[in-house]
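Undergrad: Quick one, what's the 3D model for this:
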Amino acid sequence: MMSYIISKVSQNTSGNSKYVDRADAIERFLQQKRDAKAAQKAQASNSNKETTNKTDK
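TA: Below you'll find the model as predicted:
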C-alpha cells in the first residue's frame, strides 16, 4: 500500500522531493515496526515451544 502511495506522490509532486522523502521515511518506520512485531511473535512462539514442547498452530 505504501509503495502505491509513494508512487502517486512521486508522480504528483513533479520534482518536490520532500514529500517523497517523507513517504520513504514513513515506509521505513512502518517496516521496522512490522519487523519488530514479527520478531516478537517468533520469540513468543519459541518461548511457548520451550515451555510446552509444542508448536503454535
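Undergrad: From now on I want contacts and neighbour counts done on CA atoms only, so please keep to that.
TA: Will do.
Undergrad: Now do the SS call for Asn12.
TA: helix (DSSP: H, G, I helix; E, B strand; the rest coil).
Undergrad: Give me the neighbour count for it.
TA: Residues lying near Asn12 (other Cα atoms under 10 Å) number 11.
Undergrad: Here is a second sequence; please produce its structure as well for comparison:
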Amino acid sequence: MESLNEEDKGDDDDADFEDVANPEPTIHNVELMLNEDKMIKTKICVLKTSRTG
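TA: Below you'll find the predicted structure:
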C-alpha cells in the first residue's frame, strides 16, 4: 500500500507542477490556443495553395 500511496503523491506533484506552470486557465490563454489553431490552419491553406499554384 505504501508504494501505491507514493505513486498517488507523484501524480499529485505532476498536477501541482502544471498548476504552477499555468496558474490560471484564463480567457487570455484560451485565446492564445485559438490563435495557434488559426495559424496552423492558415499554414495548411498556404501549403495547399502553393502546391496547386
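Undergrad: Quick TM-score on the pair, please.
TA: In this superposition the chains share a TM-score of 0.53, using TM-score structural alignment, normalised by the length of structure 2; 34 aligned residues with a Cα RMSD of 2.0 Å.
Undergrad: Spell out the residue ranges of the helices in structure 2.
TA: 2-21, 27-52 (DSSP state H).
Undergrad: Would you format the ones you listed as TSV with mean neighbour count included?
TA: Listed next are the helices of structure 2 as TSV, based on neighbours: other Cα atoms under 10 Å:
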stretch	mean neighbour count
helix 2-21	11
helix 27-52	11
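Undergrad: what residue is smack in the middle of structure 1?
TA: Closest to where the C-alpha atoms of structure 1 average out (Cα atoms, centre = their mean) is Gln31, at 2.1 Å.
Undergrad: That one corresponds to which position in structure 2?
TA: Under the alignment (TM-score structural alignment), Gln31 of structure 1 maps onto Ile40 of structure 2.
Undergrad: Would you mind measuring from Tyr19 of structure 1 to Glu27 of structure 1?
TA: In this view, Tyr19 of structure 1 and Glu27 of structure 1 are 12 Å apart by Cα to Cα, to the nearest Å.
Undergrad: try Glu50 of structure 1
TA: From Glu50 of structure 1 to Glu27 of structure 1 the distance is 34 Å (Cα to Cα).
Undergrad: what's the distance between Lys8 of structure 1 and Ser14 of structure 1?
TA: 11 Å.
Undergrad: Those two: who's more crowded?
TA: Taking other Cα under 10 Å, Lys8 of structure 1 and Ser14 do not tie; Lys8 has more neighbours (12 against 8).
Undergrad: How much space separates the more buried one from Thr51 of structure 1?
TA: Separation of Lys8 of structure 1 from Thr51 of structure 1 (Cα to Cα) stands at 48 Å.
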